[in-house]
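> Starting from these lines, generate the structure:
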Amino acid sequence: MVRYDGRKMIVGIGVDLVEIGRITKAYERWGRRFLKRVYADVEIEKMPSSTVRRWEYLASRFSAKEAFLKALGTGIAHGLGLKDVWVVNEPSGRPRLSYSEDVGNILEAQGIKVAHISISHEKTMAISIVVLES
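All right, here's what the predicted structure looks like:
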């Protein structure tokens, strides 16, 4: 439990690194079924049509979900899954995390006010870092 004394405080950090080829193989094996199990509808709708960009996009979103759940300290547990958190982009292109009501309730109970995210990818890897702040 976070003790709140009026100051901002980092209460969780999560990092995840994903091999882009792993996501490509999962999609090749399972197709849209894979997408529906892992990604929110808004993420699927915004998926790039360009093949190379698509894999980077999907891998970076996957790593963001994992990094968030690590920062929260639950991983995929307590009834939470990968579809409970998703990435949207602000008009500037900056990524922002959105999440289900269940996740929102957990964040509120833990005194978490802000979730910061940074995403990057290079050739064969995608990485995300999430910082949770009270």
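
> rest of the way, CA atoms for contacts and neighbours
Will do.

> got a list of contacts for stretch 118-134?
The contact list for stretch 118-134, computed with CA atoms under 8 Å, 6 or more residues apart in numbering, reads 2, 4, 7-21, 56, 59-60, 63-64, 67-68, 71-72, 95, 111-117.

> Restricted to strands, list those residues.
Among these, the members falling in strands (DSSP state E) are 10-19, 95, 114-117.

> State which helix of the chain is the longest.
helix 51-72 (DSSP state H).

> List the buried residues for that helix?
54-72 (16 or more other CA atoms under 10 Å).

> that older thread, from the ones in strands among the contacts of stretch 118-134, list just the buried residues.
11-19, 95, 115, 117.

> these two touch, right, residue 83 and residue 34?
No. Using CA atoms under 8 Å as the test, residue 83 is too far from residue 34 to be in contact (11.5 Å).

> Second input sequence below; structure requested for side-by-side comparison:
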Amino acid sequence: MMGIGIDLESISRVANWVKRYDRDTLSLVFTTREIDHCQSVSYPYQHYAVCFCAKEAVGKALGTGLADIGWNEIETAIDPSGLTIQLQGAAQRQAMINGVQHWLATWCCWDDYVLVHVLTY
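Now for the predicted structure:
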């Protein structure tokens, strides 16, 4: 089954949220690898926003949202080749139920916004 998910988020909104919480609280939404990556780059809040948007977009592409999927069951990696998605737990089970074999995830940024687009097939 083919799925499409799109999400848009304000970088400054995510930045305000990230600044307010410690690492343990952030780990309720972001995986350890996502936090480590975001903290190691020149534009950490932009990368946090990409990870956040990707999780939302994946939930939409799976057709379930994040209602029955834990935030940490969707992990995003941002590298020079693009955006990769790794699933585990309920997210991985839902992808299998949907017959998802491939992901295409892209992102772009302009002004204070990040947009993530996810296609499953």
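
> Could you get me the TM-score between them?
Here the TM-score for the pair of chains, by TM-score structural alignment, normalised by the length of the second structure, is 0.89; 121 aligned residues with a CA RMSD of 1.7 Å.

> Please identify which of the buried ones among the ones in strands among the contacts of stretch 118-134 of the first structure is nearest to residue 48 of the first structure.
Checking these against residue 48 of the first structure with CA to CA, the nearest one is residue 95 at 15.2 Å.

> wait, what's in contact with that closest one?
87-89, 117-119.

> Quick one: map it onto the second structure.
Matched by TM-score structural alignment, residue 95 of the first structure corresponds to residue 83 in the second structure.

> Against residue 25 of the second structure, how distant is its match?
24 Å (CA to CA, to the nearest Å).

> do the same with residue 54 of the second structure
19 Å.

> cool, residue 100 of the second structure as well?
Distance, residue 100 of the second structure to residue 25 of the second structure, using CA to CA: 31 Å.

> repeat for residue 10 of the second structure
Counting by CA to CA - residue 10 of the second structure and residue 25 of the second structure are separated by 20 Å.

> If you drop the residues flanking it in sequence, what lies closest to the most centrally placed residue in the second structure?
Centroid-nearest residue in the second structure: residue 54, 2.7 Å away (criterion: CA atoms, centre = their mean). Among residues not flanking residue 54 of the second structure along the chain, residue 116 sits closest, at 5.8 Å (CA to CA, 6 or more residues apart in numbering).

> what residue of the first structure matches up with that neighbour?
So, by TM-score structural alignment, residue 116 of the second structure is matched to residue 128.

> Quickly find the element holding residue 78 of the second structure.
Counting by DSSP states H and E, the element that carries residue 78 of the second structure is strand 74-79.

> Give me the residues contacting that strand.
30-31, 34, 47, 51, 54-55, 58, 83-88, 91.

> go again using 10 Å as the cut-off
29-34, 37-38, 47-48, 50-56, 58-59, 66, 83-92, 105-107 (CA atoms under 10 Å, 6 or more residues apart in numbering).

> ok, and for that strand, which residues are buried?
In strand 74-79 of the second structure, counting by 16+ other CA under 10 Å, buried: 74-78.

> I'd like those written out as CSV, with distance to residue 17 of the second structure added.
Below are the buried residues of strand 74-79 of the second structure laid out as CSV (distance: CA to CA, whole Å):
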residue, distance to residue 17 of the second structure
74, 19
75, 19
76, 19
77, 20
78, 20
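
> thinking again about what came up before, compare residue 100 and residue 25 of the second structure (neighbour count), which wins?
residue 100 (19 against 11; other CA atoms under 10 Å).

> mind listing what the more buried one touches?
Counting by CA under 10 Å, 6+ apart, the residues that residue 100 of the second structure touches are 1-3, 61-62, 92-94, 119-121.
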